[in-house]
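Enquirer: Attaching a predicted model along with its sequence, questions to come.
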Amino acid sequence: MGMRIEQIDPKKTAILVVDMQNDFIAQGAPLETPMGRRILPTLHRLLAFARETGMSVIYTAHVHREDGSDLGMFGEIYPPIAEGACLIDGRPGAEIYPEVAPQPREPVIKKHRYSAFFGTDLDIILRSKGIETVAITGVTTENCCHSAARDAMYLGYRVAFLSDATGTYDYPDTGFGQVPAEEVHRVTLALLNVSTAHVMTAEDFMHRVQRG
């Protein structure tokens, strides 16, 4: 049961770096995701490997217009977004965190919803590059990373979901009890590994890459 990826062709693989923006990763950020900082060393190592082996590296940035015209239901769900405190296109908080910033010619897909595929040209870019496998990294595990993985699978891509290169935050008690980030992360990985992707560590992913 579940998707399994035994060998990875780097020329047909893209690393998708989801929403590693200052507004999520920086200390004290409005949407601070501490696990996002903890994955930085692993993600940094993975990106160096990907570039060395010729994989495509593609970033996403969740952004909104300053006038709020593209908020949709996010204006109701997330007060900091509705108030314009974060994820405003063109502001420093919406930029990719410097430690894992894109290199020249690595595209940054600007999106307005959880999924990197919804209302963007990501699928066109991947198909133009001949990509068949997408590796998901970034934040948050259960929202934007999960949505990207699901849509990638729907569109016919094989999905590697990297367990130690994704992360999330603690969930408050909204009537179902508080849920620590580690538990949100663990349960999401368990679900994805059955229904959507091959969940693996970054090290395991790199071992599966065909070299030479």
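Expert: Ah, there it is.

Enquirer: CA only for contacts and neighbour counts going forward, please
Expert: OK.

Enquirer: Tell me which stretches of this protein form strands.
Expert: With DSSP state E as the criterion, the chain has strands at 13-18, 56-62, 108-111, 133-139, 158-167, 198-200.

Enquirer: how about the ones you listed, which one is nearest Pro41?
Expert: Taking C-alpha to C-alpha, strand 158-167 is the member of those nearest to Pro41, at 8.9 Å.

Enquirer: Determine the angle, from 0 to 180 degrees, between the closest one and strand 13-18.
Expert: Interaxial angle of strand 158-167 relative to strand 13-18 (axes from the mean of the first three to the mean of the last three C-alpha atoms, to 10 degrees): 40 degrees.

Enquirer: Quick one: residues in contact with strand 158-167.
Expert: Residues outside strand 158-167 that contact it (C-alpha atoms under 8 Å, 6 or more residues apart in numbering): 3, 5, 33, 35-36, 39-40, 42-43, 132-141, 145, 149, 152-153, 181, 185, 189, 196-202, 205.

Enquirer: Just those: which are in helices?
Expert: Of the contacts of strand 158-167, the ones assigned to helices by DSSP state H are 35-36, 40, 42-43, 149, 152-153, 181, 185, 189, 202, 205.

Enquirer: Put this next to the previous one:
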Amino acid sequence: MSNQALLIIDYTNDFVADNGALTCGKPGQLIEPRIMKIAEDMRKSGDWVYLPTDLHKPFDSYHPETKLFPAHNMRDTWGREFFGDLKDWYEKHKSEDNVEMFDKTRYSAFAGTALDLRLRERDVDTLHLVGVCTDICVLHTAVDAYNLGYKIVVHSQGVASFNQVGHDWAMEHFEKVLGATIKK
């Protein structure tokens, strides 16, 4: 296996489908082909492909997002299913050693998860980031990755947000402040 991993962050119906609860809509839908190509190329190369996926409980008064956003990505709902071709791709490859989905309950894929442990066990030092939302979950994951010493690669045609200003700001922040490599 290699020393790099792909994180496909929150690419679910609620964040991408036209009728998703907190959708990026068209910008999120347009990145699907790029996400699928990167995922398949990295999987075939023996790289690690992780799918950290937002998970919430209805009316959770203890979760800070409850005050900020409408209910989204509830367990066992259509909204939490992977969007488009990613759903079938994941079903086809989930039994492979280098493909894994895991729950996250905060913006960052590192917060409250075993991601850092998984990556260190596998000698991963470089993270490729795709998914949504650029300026929320992708950004917070990138900041944590930076603080943990990982090299970061953000695929500009593989990330999107419902806020274009926030997306543009985050893309500049990845490169200028976190030292990330930006790839198309």
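Expert: Looks like it came in fine. Everything quoted here is computed from the prediction, not taken from an experiment.

Enquirer: Got a TM-score for the two of them?
Expert: Superposed pair, TM-score by TM-score structural alignment, normalised by the length of structure 2: 0.89. Supporting alignment: 176 aligned residues with a C-alpha RMSD of 1.6 Å.

Enquirer: ok so, going back, which among the ones in helices among the contacts of strand 158-167 of structure 1 count as buried?
Expert: For these, a burial check counting by 16 or more other C-alpha atoms under 10 Å picks out Met35, Gly36, Leu40, Leu43, Ala149, Ala152, Met153, Ala181, His185, Leu189, Ala202, Phe205.

Enquirer: Make CSV from those and add distance to Ala116 of structure 1 to it.
Expert: Converted to CSV, those look like this (distance: C-alpha to C-alpha, whole Å):
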residue, distance to Ala116 of structure 1
Met35, 20
Gly36, 18
Leu40, 20
Leu43, 19
Ala149, 9
Ala152, 9
Met153, 13
Ala181, 22
His185, 19
Leu189, 19
Ala202, 21
Phe205, 21
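
Enquirer: Considering the residues you listed, which is situated nearest to Arg91 of structure 1?
Expert: Gly36 (19.9 Å).

Enquirer: pretty sure the closest one is in contact with Thr141, am I right?
Expert: No - taking contacts as C-alpha atoms under 8 Å, Gly36 of structure 1 lies outside contact range of Thr141: 9.8 Å.

Enquirer: joint contacts of those two?
Expert: Thr166, Gly167, Thr168.

Enquirer: Now rank those by neighbours and give me the top one.
Expert: Taking other C-alpha atoms under 10 Å as the neighbour criterion, Thr166 ranks highest of the shared contacts of Gly36 and Thr141 of structure 1 with 30 neighbours.

Enquirer: how near is the equivalent of it over in structure 2 to Asp76 of structure 2?
Expert: Under the alignment (TM-score structural alignment), Thr166 of structure 1 pairs with Val159 in structure 2. Distance, Val159 of structure 2 to Asp76 of structure 2, by C-alpha to C-alpha, to the nearest Å: 25 Å.

Enquirer: Can you give me the distance of whatever residue of structure 2 lines up with Thr133 of structure 1 to Arg34 of structure 2?
Expert: Following TM-score structural alignment, the counterpart assigned to Thr133 of structure 1 within structure 2 is Thr126. Noted for Thr126 of structure 2: a distance of 19 Å to Arg34 of structure 2, by C-alpha to C-alpha.

Enquirer: From the centre of structure 2, point out the most distant residue.
Expert: Ser61 (24.6 Å; C-alpha atoms, centre = their mean).

Enquirer: Which positions in stretch 198-205 of structure 1 come out as buried?
Expert: For stretch 198-205 of structure 1, by 16+ other C-alpha under 10 Å, it's His198, Val199, Met200, Thr201, Ala202, Phe205.

Enquirer: Tell me which residue of structure 2 lines up with the first one.
Expert: His198 of structure 1 maps onto Ala180 in structure 2, with residues paired by TM-score structural alignment.

Enquirer: so how many other residues sit close to the closest residue to its match other than its chain neighbours?
Expert: What sits nearest to Ala180 of structure 2 in space, not counting adjacent residues and going by C-alpha to C-alpha, 6 or more residues apart in numbering, is Ile152, at 4.8 Å. Neighbourhood size, Ile152 of structure 2 [other C-alpha under 10 Å]: 23.

Enquirer: distance of the counterpart of Glu32 of structure 2 in structure 1 from Met153 of structure 1?
Expert: Under the alignment (TM-score structural alignment), Glu32 of structure 2 pairs with Leu40 of structure 1. According to C-alpha to C-alpha, Leu40 of structure 1 and Met153 of structure 1 sit 26 Å apart.

Enquirer: ok, now Ile81 of structure 1?
Expert: 29 Å.

Enquirer: try Glu106 of structure 1
Expert: The gap separating Glu106 of structure 1 from Met153 of structure 1 is 22 Å, by C-alpha to C-alpha.

Enquirer: just to revisit the earlier point, what's the closest of the buried ones among the ones in helices among the contacts of strand 158-167 of structure 1 to Ile125 of structure 1?
Expert: Proximity to Ile125 of structure 1 was ranked across these by C-alpha to C-alpha; first place goes to Ala152, at 12.7 Å.
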